[in-house]
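> Take this sequence and fold it.
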Amino acid sequence: MSNATPTEGGSIIEEYRYLLSKESVWGWLFLLPTLVALAVVSVFPIIRGILLSFYEYNALRPNVWLGFGNYTTIFGLPEFWNVLKNTFVWSFASVVMMAALGLGFALLLDREFKGRSIATTLLLLPWTIPFIAVALNWNLLFDFNLGMFNGILNLLGFERLDWLSRGRYALFSVTLAYVWRNFPFFMITFLAAMKGIPQDLYEAARVDGSTRLDLFRHITLPFLQPIGIVTTLLMSLWTLNHFTLIYVMTSGGPGNASMVLPVYIYRQAFRQNDFGLAAAIAVVMLIIMMGYGLVYLRLYQEEVGGK
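Okay, the predicted model is just below:
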């Protein structure tokens, strides 16, 4: 016992001494420009937005302190709760559909077949297309008179649908476009994880009489779980924070049928000129995203053992 304490103390001292070493100082100096840039483009705007949420902003006269007035206002708006519901529906549906498609195509591409490299390239193409181009092309696909989807419905004997101008279909239509563009992210991460699964496990399981479903449930899925949690977390946060596709395709309309929080914040700030209210909504959105991230990190630590 008496010998353990000095050793532990010595190790702690050595650790802090290393932080002050020449190599460590040079490392921090090389990181300094990145840290400053990160503070300028990320940390400072976040702090500025939080402070702005407590004011009534006006560019022509001094700001008026409202305290939590903006938050009281937004929580009293029925349309805010509708937008919040749309945001969660859009995020959940998009991530589930992308994960399902990505996993399905990853399982397909994990097999040997002729033309697999070409199929992989074609399936990855949507991930390389800018959101603006995706939105414009899918607007054409959903066009009432000339769109492909209505053309197929017409051939099958069904009535044409107002995909983007009817509240019943608008959010669903945008979700389809978003899923098509982003499912390759799930596909390529799942496929990479499958390549790391030892084939000996499959061979031993087949010898024991396991079916393909058994192999998938007891070998493939457990190995995919860590990367699946991380990928789902990243895509969920990206989806919650996504703006471009919905704004270009529907601008949140018709009415508020496809309105989500990022587009709602933009409308409050640059159309209603209420920057204080927009900042308050952005802070609420930040809290939601932080909570979402903490939940998934907790799940990652408990189920996977990551730190």
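> can we go C-alpha only for contacts and neighbour counts from here?
Will do.
> which residues touch stretch 152-172?
By C-alpha atoms under 8 Å, 6 or more residues apart in numbering, the surrounding residues in contact with stretch 152-172 are 86, 90, 142-144, 150-151, 173, 249-250, 253-255, 257-258.
> Quick one: the helices in the stretch 1-150 of the chain, in order.
Under the criterion DSSP state H, counting those that start in this stretch, helices of the stretch 1-150 of the chain are mapped to 4-19, 22-38, 44-52, 69-75, 78-109, 116-128, 131-141, 148-155.
> Just put those in JSON lines and tack on mean neighbour count and distance to residue 225.
Below are the helices of the stretch 1-150 of the chain laid out as JSON lines (neighbours: other C-alpha atoms under 10 Å; distance: least, C-alpha to C-alpha, whole Å):
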{"stretch": "helix 4-19", "mean neighbour count": "11", "distance to residue 225": "35"}
{"stretch": "helix 22-38", "mean neighbour count": "12", "distance to residue 225": "31"}
{"stretch": "helix 44-52", "mean neighbour count": "15", "distance to residue 225": "33"}
{"stretch": "helix 69-75", "mean neighbour count": "16", "distance to residue 225": "37"}
{"stretch": "helix 78-109", "mean neighbour count": "18", "distance to residue 225": "12"}
{"stretch": "helix 116-128", "mean neighbour count": "14", "distance to residue 225": "22"}
{"stretch": "helix 131-141", "mean neighbour count": "17", "distance to residue 225": "29"}
{"stretch": "helix 148-155", "mean neighbour count": "15", "distance to residue 225": "36"}
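> can you put those in TSV and add distance to residue 200?
Compiled in TSV, the helices of the stretch 1-150 of the chain are given as follows (distance: least, C-alpha to C-alpha, whole Å):
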stretch	distance to residue 200
helix 4-19	42
helix 22-38	43
helix 44-52	50
helix 69-75	56
helix 78-109	18
helix 116-128	23
helix 131-141	42
helix 148-155	46
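> To check against the first, give me the structure of this:
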Amino acid sequence: MSQDAAVGAASRTGSRHKKAWHLAERPLVWLAPLTLLLFVTYVYPAIDVIRYSFTDATLLNPEYAYTTDSFKAVIRSPDLPGILWVTFAFVVASVILQLVLGLLVAMALHRGVRRRLPGVSVVRIIILSAWIVPGVAAGIVWQLMFNEASYGFLNAVLRGAGLSPVAWLSDPNIALWSAVIANVWRGTAFSMLLLYAGLVVIPSSLYEAASVDGATALKQFWYITLPQLRPILLINTVLISIFTLNTFDLILPLTGGGPGRATEVLALYTYNTVFRNFDLSNGAVLAVVLLLISIVFTLIYVRLLPREL
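Presented below is the predicted three-dimensional model:
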């Protein structure tokens, strides 16, 4: 390369570095498009929902007036305490089971990969396939599984074993737990994916040192695995709590919120208020309640995160 060519290349490289340095000094230049996109797709719709919550708007009448009567109507509703209790039980049971099962599956897959067991990749794909199934499709599949007719798979298995069939979806005391089972089946794969990623980055030297010191597998799990996974466990808990809190697409084809209102969670109640009762203002108030609960969940978990994060 001639001297002139080398000087030209160095000049172009310096120019590129100078432009990159200017962009680093002015982050708003490259953050502006992303900020605008987030505002249009997330912030503005949320602000619009909050605005509608202070109106008496319905889907049947384009005219509305600003008022706080919608908040008073929702707070005084006799259905709200029961809906909140069903939502609480559904979210807590789903989150606990997804965390426990996700961790167990992630540990089993991690150990299988380390030992190079055949079929581990196939098992991983099968588990992840449950996660990519749309909620409505999953609800229909589980509705067929739980169905009390002759074609219901689970009751057919029970009859074949000489046991009495179970009213999976028609008994108010069982229907909610049937919905929990369906939701856990769909959501466990997501927890497994996050926790498996956390297990992969734990240094194997920690386990080797613990083995040399005579630590049992249970102690290694309690004093090494869980502390190392704590940040991911908390983030995972935040995400699946919010996902579960906003779940209605699975419950809608599974039980429709019944029998009675035994499985009508807050998200489904909001959907029914807007699209069945055509009450946009009350539905907006319930959406705001969902948003506030999600924010409270997030703030609690963020406070629990290690300070170094």
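> Drop the TM-score for these two in here.
The TM-score (TM-score structural alignment, normalised by the length of structure 1) is 0.86; 284 aligned residues with a C-alpha RMSD of 2.0 Å.
> quick revisit: ok, of the contacts of stretch 152-172 of structure 1, which one's closest to residue 219 of structure 1?
Among these, residue 90 lies closest to residue 219 of structure 1 (C-alpha to C-alpha), at 31.3 Å.
> So which bit of structure 1 is stretch 190-197 of structure 2 matched to?
Using TM-score structural alignment, the residues of structure 1 aligned to stretch 190-197 of structure 2 are 185-192.
> ok, and the most crowded of the contacts of stretch 152-172 of structure 1?
residue 258 (30 neighbours; other C-alpha atoms under 10 Å).
> Please pull up the equivalent of that residue in structure 2.
Using TM-score structural alignment, residue 258 of structure 1 pairs with residue 263 in structure 2.
> That match: what's its closest spatial neighbour, skipping adjacent residues?
Using C-alpha to C-alpha, 6 or more residues apart in numbering and skipping the chain neighbours, the partner closest in space to residue 263 of structure 2 is residue 257 (4.5 Å).
> quick one: that neighbour and residue 267 touch, right?
No: counting by C-alpha atoms under 8 Å, residue 257 of structure 2 stays clear of residue 267, with 10.5 Å between them.
> What's the separation between the nearest residue to residue 23 of structure 2 once chain neighbours are set aside and residue 120 of structure 2?
The shortest distance from residue 23 of structure 2 to any non-neighbouring residue, by C-alpha to C-alpha, 6+ apart, is to residue 29 (6.9 Å). Residue 29 of structure 2 is 46 Å from residue 120 of structure 2, where distance means C-alpha to C-alpha, to the nearest Å.
> cool, and residue 262 of structure 2?
39 Å.
> With residue 46 of structure 2 instead?
Counting by C-alpha to C-alpha, the separation of residue 46 of structure 2 from residue 120 of structure 2 is 43 Å.
> so where do the strands sit in the stretch 201-307 of structure 1?
Here the stretch 201-307 of structure 1 has no strands by DSSP state E, counting those that start in this stretch.
> where do the helices sit along it?
212-215, 221-240, 244-249, 261-270, 275-299.
> Let me know how buried residue 15 of structure 2 is, in neighbour terms.
12.
> residues contacting residue 62 of structure 1?
Neighbour list for residue 62 of structure 1: empty [criterion: C-alpha under 8 Å, 6+ apart].
> at 10 Å what do you get?
55-56 (C-alpha atoms under 10 Å, 6 or more residues apart in numbering).
> Aligned to it, what sits in structure 2?
Mapped onto structure 2 by TM-score structural alignment, residue 62 of structure 1 lines up with residue 63.
> could you measure residue 55 of structure 2 against residue 272 of structure 2, distance?
18 Å.
> Give me the more crowded residue out of these two.
Shown here are residue 55 of structure 2 and residue 272; by other C-alpha under 10 Å, residue 55 has more neighbours (22 against 18).
> Report how many residues lie close to the nearest residue to the more buried one once chain neighbours are set aside.
Closest residue to residue 55 of structure 2 apart from its sequence neighbours, by C-alpha to C-alpha, 6+ apart: residue 66 at 4.1 Å. Other residues near residue 66 of structure 2 come to 14 when the count uses other C-alpha under 10 Å.
> Same question for residue 248 of structure 2.
So residue 248 of structure 2, with other C-alpha under 10 Å, has 25 neighbours.
> Need the contact partners of stretch 221-235 of structure 1.
For stretch 221-235 of structure 1, contacts defined as C-alpha under 10 Å, 6+ apart pick out 91, 94-96, 98-99, 103, 182-183, 185-186, 189-194, 196-198, 215-217, 236, 238-239, 241, 292-297, 299-301, 303-306.
> what's that stretch aligned against in structure 2?
Alignment of stretch 221-235 of structure 1 against structure 2: residues 226-240, by TM-score structural alignment.
> Kindly point out which residues are neighbours of both of residue 257 and residue 267 of structure 2.
248, 251.
> Show me what residue 207 of structure 1 aligns to in structure 2.
So residue 207 of structure 1 corresponds to residue 212, using TM-score structural alignment.
> Thanks a lot, see you next time.
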